[in-house]
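Student: Fold the stuff below for me.
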Amino acid sequence: MRDRDRRAWDTPELGRRGSCAGGVNTPTDQPLLVRKARVSDAPRLRQLGILGWETTYTDFIRPENRAAYLSGAFWSIETLSRVIVGPENLALVAEHPQSGVIGFLTIEPYAPDRRKLELTRFYVHPDWRRSGVGSLLLDAALEQIKHLHASALMVNVFARNAVGRAFYERAGFHLVDIVPVMVGDQIDDDAWYELPLDGDKQAHTPG
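Tutor: Here you go, the predicted structure:
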């Protein structure tokens, strides 16, 4: 990323709070806190990622291929820790006073085009889905990103993940490509989405 203002990542407590009606165990008098992730959060982030895969992709990714992917470097504690502390990365968590960290996302430079960023991980505990946690996290991330010189935020999602695709489309992402991807020994399709980050065109996330 050219001339990125790394100071944008420096505030660990973002102070962004919100209540999430409609979920499980979501008392409105105990709002969620969105904060910067710490290295000590890495095991929990790995756990949330595994939960996400095991509750979302069971219909089309075979168990042995899910296991192979989740045991790889992308989800290792070491990799997650490096992402959390990386000066060019952003890692945010949503934290509940009783339940702890119940969602997170990570943003890194987009390798094919360093003018862009990539949303590399985005997971919410199954009990808290459709309760507004994802929107709260993405809103907080977009607030941080707007101070940078990135031209767009990229994300990929399995083409067969209709719920995930609908979320990104409501948030203003537009489909740019569908490409084959290997998951273990099976081939699936990834849908790549892009969200422009050019000021007035930056979208608001769904409520």
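Student: use CA for all of it now, contacts and neighbours both
Tutor: Noted.
Student: Tell me, how many residues neighbour Pro109?
Tutor: 20 (other C-alpha atoms under 10 Å).
Student: So it sits against Leu117, correct?
Tutor: Yes - here Pro109 lies in contact with Leu117, judged by C-alpha atoms under 8 Å, at a distance of 4.5 Å.
Student: Now do the helices in the chain.
Tutor: Using DSSP state H, the helices of the chain run over 42-56, 63-70, 77-85, 133-145, 162-170.
Student: which residues touch the residue most central in space within the chain?
Tutor: Residue closest to the average C-alpha location in the chain (C-alpha atoms, centre = their mean): Phe122, at 2.2 Å. Going by C-alpha atoms under 8 Å, 6 or more residues apart in numbering, Phe122 touches Gly103, Phe104, Leu105, Thr106.
Student: residue boundaries of the strands in this structure?
Tutor: 13-18, 32-36, 90-96, 100-109, 117-124, 152-158, 174-183, 186-196 (DSSP state E).
Student: could these go into CSV alongside distance to Ser81?
Tutor: Converted to CSV, the strands of the chain look like this (distance: least, C-alpha to C-alpha, whole Å):
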stretch, distance to Ser81
strand 13-18, 18
strand 32-36, 13
strand 90-96, 10
strand 100-109, 11
strand 117-124, 13
strand 152-158, 21
strand 174-183, 24
strand 186-196, 26
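Student: Number of residues surrounding Ile178?
Tutor: Per other C-alpha under 10 Å, the neighbour tally for Ile178 reads 15.
Student: To compare with the earlier structure, here is another sequence to fold:
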Amino acid sequence: MKETDIEAIQHIAAISWHATYEGIIPRDIQKPFLQQAYSVERLKERLVNTNFYVAVKDDEVVGYANFSALHDNDEVELAAIYVLPSEQGKGIGSQLLTHGINELSPRAIYLNVEKENLVGRQFYEAKGFEITDSFEEPFFGHTLKTLTYRKVFTSSCL
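Tutor: A predicted model of the protein is given here:
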């Protein structure tokens, strides 16, 4: 990701969040989260402090993945991976995930998914991620039912 991609990331985040969480997280809850998590300042911080990759198709950013190192540098968290709904199902999310794995060579990847996000869950489960935890958490006045997934890699898997 480059600083010039920020506006495209904000656009993808809003469209993808609305499509992904329709009927799961009310839009009036999504709005303050998106404003905070995808503000220009926050995205600039993430650009410097995390691994943020974009997928480009026909000179347009159509998806992104954001990885962060965890306490153990051999482990990473996949904080976000979103692709424009019109581009989903074309392997772009898989390519972003694979790129992050190849670049970072983690021992394990962790991520959180809202329990009712069945499309996200199916994507990660098809990639070999397994549920390791389940919990509820407050989210801008809404309660999320969150599942933690993990995938462990061996040197032969990389």
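Student: Now compute the TM-score of the two chains, please.
Tutor: Here the TM-score for the pair of chains, by TM-score structural alignment, normalised by the length of the second structure, is 0.92; 158 aligned residues with a C-alpha RMSD of 1.6 Å.
Student: rewinding a little: what's the distance between whatever residue of the second structure lines up with the residue nearest to the centre of the first structure and His99 of the second structure?
Tutor: Taking TM-score structural alignment, the alignment pairs Phe122 of the first structure with Ile81 from the second structure. Distance from Ile81 of the second structure to His99 of the second structure, counting by C-alpha to C-alpha, to the nearest Å: 12 Å.
Student: Then Ile25 of the second structure?
Tutor: To His99 of the second structure, Ile25 of the second structure is 29 Å away according to C-alpha to C-alpha.
Student: cool, and Lys31 of the second structure?
Tutor: In terms of C-alpha to C-alpha, Lys31 of the second structure sits 30 Å off from His99 of the second structure.
Student: now do Phe135 of the second structure
Tutor: Between Phe135 of the second structure and His99 of the second structure the distance is 29 Å, computed by C-alpha to C-alpha.
Student: before we move on, what about Gly120 of the second structure?
Tutor: Distance from Gly120 of the second structure to His99 of the second structure, by C-alpha to C-alpha: 18 Å.
Student: Neighbour count for those two, which is higher?
Tutor: Legend: neighbour count by other C-alpha under 10 Å for Gly120 of the second structure and His99, higher for Gly120 (17 against 14).
Student: Wait, that one touches Val113, no?
Tutor: Yes - counting by C-alpha under 8 Å, Val113 is a contact partner of Gly120 of the second structure at 7.0 Å.
Student: give the contact list for the aligned partner of Glu143 of the first structure in the second structure.
Tutor: Matched to the second structure by TM-score structural alignment, Glu143 of the first structure sits across from Asn102. Asn102 of the second structure makes contact with Leu158 under the criterion C-alpha under 8 Å, 6+ apart.
Student: Likewise for Arg35 of the first structure?
Tutor: So Arg35 of the first structure contacts Pro12, Glu13, Leu14, Gly15, Arg16, Leu92, Val93, Ala94, Glu95 (C-alpha under 8 Å, 6+ apart).
Student: Can you find the partner of Ala191 of the first structure in the second structure?
Tutor: Match for Ala191 of the first structure (TM-score structural alignment): Leu147.
Student: ok so, going back, ok, now how distant is the residue nearest to the centre of the first structure from Leu92 of the first structure?
Tutor: For Phe122 of the first structure relative to Leu92 of the first structure (C-alpha to C-alpha), the value is 10 Å.
Student: intersection of neighbour lists for the two?
Tutor: With C-alpha under 8 Å, 6+ apart, Phe122 of the first structure and Leu92 have common neighbours Phe104, Leu105, Thr106.
Student: how many other residues sit next to the last one?
Tutor: This points to Thr106 of the first structure. Number of residues near Thr106 of the first structure (other C-alpha under 10 Å) recorded here: 21.
Student: and it, what does it touch?
Tutor: Val83, Ile84, Asn89, Leu90, Ala91, Leu92, Leu119, Thr120, Arg121, Phe122.
Student: Skipping adjacent residues, who's closest to the fourth one in space?
Tutor: Closest residue to Leu90 of the first structure in three dimensions, ignoring its sequence neighbours and counting by C-alpha to C-alpha, 6 or more residues apart in numbering: Ile107, at 5.0 Å.
Student: got a markdown table for the helices of the first structure, with distance to Asp113 of the first structure too?
Tutor: Shown next, in a markdown table, are the helices of the first structure (distance: least, C-alpha to C-alpha, whole Å):
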| stretch | distance to Asp113 of the first structure |
| --- | --- |
| helix 42-56 | 26 |
| helix 63-70 | 25 |
| helix 77-85 | 19 |
| helix 133-145 | 16 |
| helix 162-170 | 21 |
